[in-house]
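Chemist: Structure, please.
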Amino acid sequence: MASYIAVVEPANNELPDAEGYLVSDLQEGEHNISAELSEKVIAGKTDYEYTSVAEEFTFTTGRIPGDKGQEQFKKAIKARQQVRVWLIEKKKQNGVYPAIFGYAVVEELGNSFDDEEDTIEVTLKVKFNTAEGGFESLPQSWLDPSVAGTTVEYEEPGAYKGSLENREAVSGSGA
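Modeler: Below you'll find the model as predicted:
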């Protein structure tokens, strides 16, 4: 079970309530910070200086057709659009779920498959830098995706009418 979740939001977000999409079935991921260095030889010894710093995210997910989070990466690279990305720890620390946020461009999107697995691998290059923050609360469906499914709760006979998906409380039943 992954100890992180990834959320992606289109930079030109038109989603209701400015929400982001959970990237389903996150199996592996990385947040890398790397530096370009310049070399100087001084008295026969090599000295190094920083010239620039770059960051990137890489994610591997199980391919789920129709997953809105996974689709955002493909839409972004094809339309040459930026995305907002959050990498969130699923365990609270000091009352918050620690998160790393950044604006990114999709450098590479690949679909890898064999007779046992069908995965998507994505590399995101961060624009300038990431920022650290946190969430006081997260939707339970993000922390445990199994709760996003339908759950049948106990009801008294005659309390509702209609199918599970379209049930209505019967007036006077107290439901």
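Chemist: going forward, measure contacts and count neighbours with C-alpha atoms only.
Modeler: Will do.
Chemist: what helix or strand is residue 111 on?
Modeler: Assignment of secondary structure by DSSP states H and E places residue 111 within strand 97-113.
Chemist: Pull the residues that contact that strand.
Modeler: Contacts of strand 97-113 from elsewhere in the structure, counted by C-alpha atoms under 8 Å, 6 or more residues apart in numbering, are 63, 73-74, 76-77, 80-92, 118-127, 129-137.
Chemist: for comparison, sequence B:
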Amino acid sequence: MADPIDNGIEYVKDTPVRGKDVWYFLQSTNPAVAPTGSKAVLPAHQESGDTSIEGDSLDEQTKMGRVVAASTNEDSVELTSYMVPGDKANDIIIDAKHNGRQVKVWRVVVDPRVAVPEGDHKVYPAMFGYGIVDSADISDEDSFSEIDYTINIIGKLVKGTFPLSDEQVAALQELYDYERPGEKEGEFADGSATSTTTTTTTTSHA
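Modeler: The predicted structure follows:
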């Protein structure tokens, strides 16, 4: 009898990625709105994001038993956020739905444990895809108005990296910056806080 082979085991013990550290960014494919060099748009006050890696398989029964094979990729991204005046993400989604345009979408894990230096900034793991807006539902109830939409991905989501500076990451994590007395006027709701946008340069590969 042959001696048993012990190849060991592989496992990870660490704190899971928090959902609040996963951010979704959008960009229009309309050249008049987003020419080359345009910034990615972060939907304001994202409530939730769901990425589905799906697809049908071929599944048939034969006289020799069951036959199963991979068939299609049917990835999709569903986002829910509150509607904020001036949020370009809402315009991108509604324009894409009304005019049959595609939308670019990135899912980015903004966790310092997975950041990799690249030049004068860091890059974070991301998935990217072109998609078609399947539906966009706006809910106007007693609470805040919110928008929920599904983007069906063409082909499949591909992996790459998304660049963010430390300042941009800090801006994503804080609602507004510290200020000293007399530095600004008006309330936060008046748009006195500075918004920060990001570049869209990525390195993607299947």
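Chemist: The strand holding residue 111 of structure 1 against structure 2, how far on average?
Modeler: If you overlay the two and look at strand 97-113 of structure 1, the average distance to its match in structure 2 is 1.1 Å (mean C-alpha distance after the TM-score superposition for structure 1).
Chemist: Only the buried subset of the contacts of strand 97-113 of structure 1, as a ChimeraX command please.
Modeler: Those of those that meet the burial criterion (16 or more other C-alpha atoms under 10 Å) are gathered into one ChimeraX selection, given here:
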select :63,73,74,76,77,81,82,83,84,85,86,87,88,89,90,119,120,121,122,123,124,125,126,130,134
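Chemist: Where helices are concerned, which of the contacts of strand 97-113 of structure 1 count?
Modeler: Using DSSP state H, 73, 74, 76, 77 are the members of the contacts of strand 97-113 of structure 1 that sit in helices.
Chemist: can the residues you listed go into TSV with extra columns for distance to residue 41 of structure 1?
Modeler: Shown next, in TSV, are these (distance: C-alpha to C-alpha, whole Å):
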residue	distance to residue 41 of structure 1
73	43
74	45
76	43
77	42
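Chemist: Closest one of those to residue 141 of structure 1?
Modeler: Distance to residue 141 of structure 1 across these (C-alpha to C-alpha) is lowest for residue 73, with 21.2 Å.
Chemist: how many neighbours does the closest residue to residue 140 of structure 1 other than its chain neighbours have?
Modeler: Spatial nearest neighbour of residue 140 of structure 1, excluding adjacent residues (C-alpha to C-alpha, 6 or more residues apart in numbering): residue 147 at 7.1 Å. A count of nearby residues for residue 147 of structure 1, using other C-alpha atoms under 10 Å, gives 11.
Chemist: In three-state terms, label residue 147 of structure 1 for me.
Modeler: In three-state terms, and counting by DSSP: H, G, I helix; E, B strand; the rest coil, residue 147 of structure 1 is helix.
Chemist: I'd like to know how far it sits from residue 59 of structure 1.
Modeler: Remark: distance between residue 147 of structure 1 and residue 59 of structure 1 (C-alpha to C-alpha, to the nearest Å) = 23 Å.
Chemist: cool, residue 71 of structure 1 as well?
Modeler: Between residue 71 of structure 1 and residue 59 of structure 1 the computed distance is 13 Å (C-alpha to C-alpha).
Chemist: These two: who's more crowded?
Modeler: Here residue 71 of structure 1 and residue 59 are compared on neighbour count by other C-alpha under 10 Å; more neighbours surround residue 59, at 18 against 15.
Chemist: The more buried one against residue 29, yeah?
Modeler: Yes - taking contact to mean C-alpha atoms under 8 Å, the distance of 4.3 Å between residue 59 of structure 1 and residue 29 places them in contact.
Chemist: Map residue 144 of structure 1 onto structure 2.
Modeler: Matched by TM-score structural alignment, residue 144 of structure 1 corresponds to residue 173 in structure 2.
Chemist: Please apply the same query to residue 74 of structure 1.
Modeler: Using TM-score structural alignment to pair residues, one finds that residue 74 of structure 1 aligns to residue 94 in structure 2.
Chemist: again with residue 60 of structure 1
Modeler: The equivalent of residue 60 of structure 1 in structure 2 is residue 80 (alignment by TM-score structural alignment).
Chemist: for residue 18 of structure 1, same thing?
Modeler: Taking TM-score structural alignment, the alignment pairs residue 18 of structure 1 with residue 38 from structure 2.
Chemist: Repeat that for residue 89 of structure 1.
Modeler: With TM-score structural alignment defining the correspondence, residue 89 of structure 1 maps onto residue 109 in structure 2.
Chemist: Done for today, thanks.
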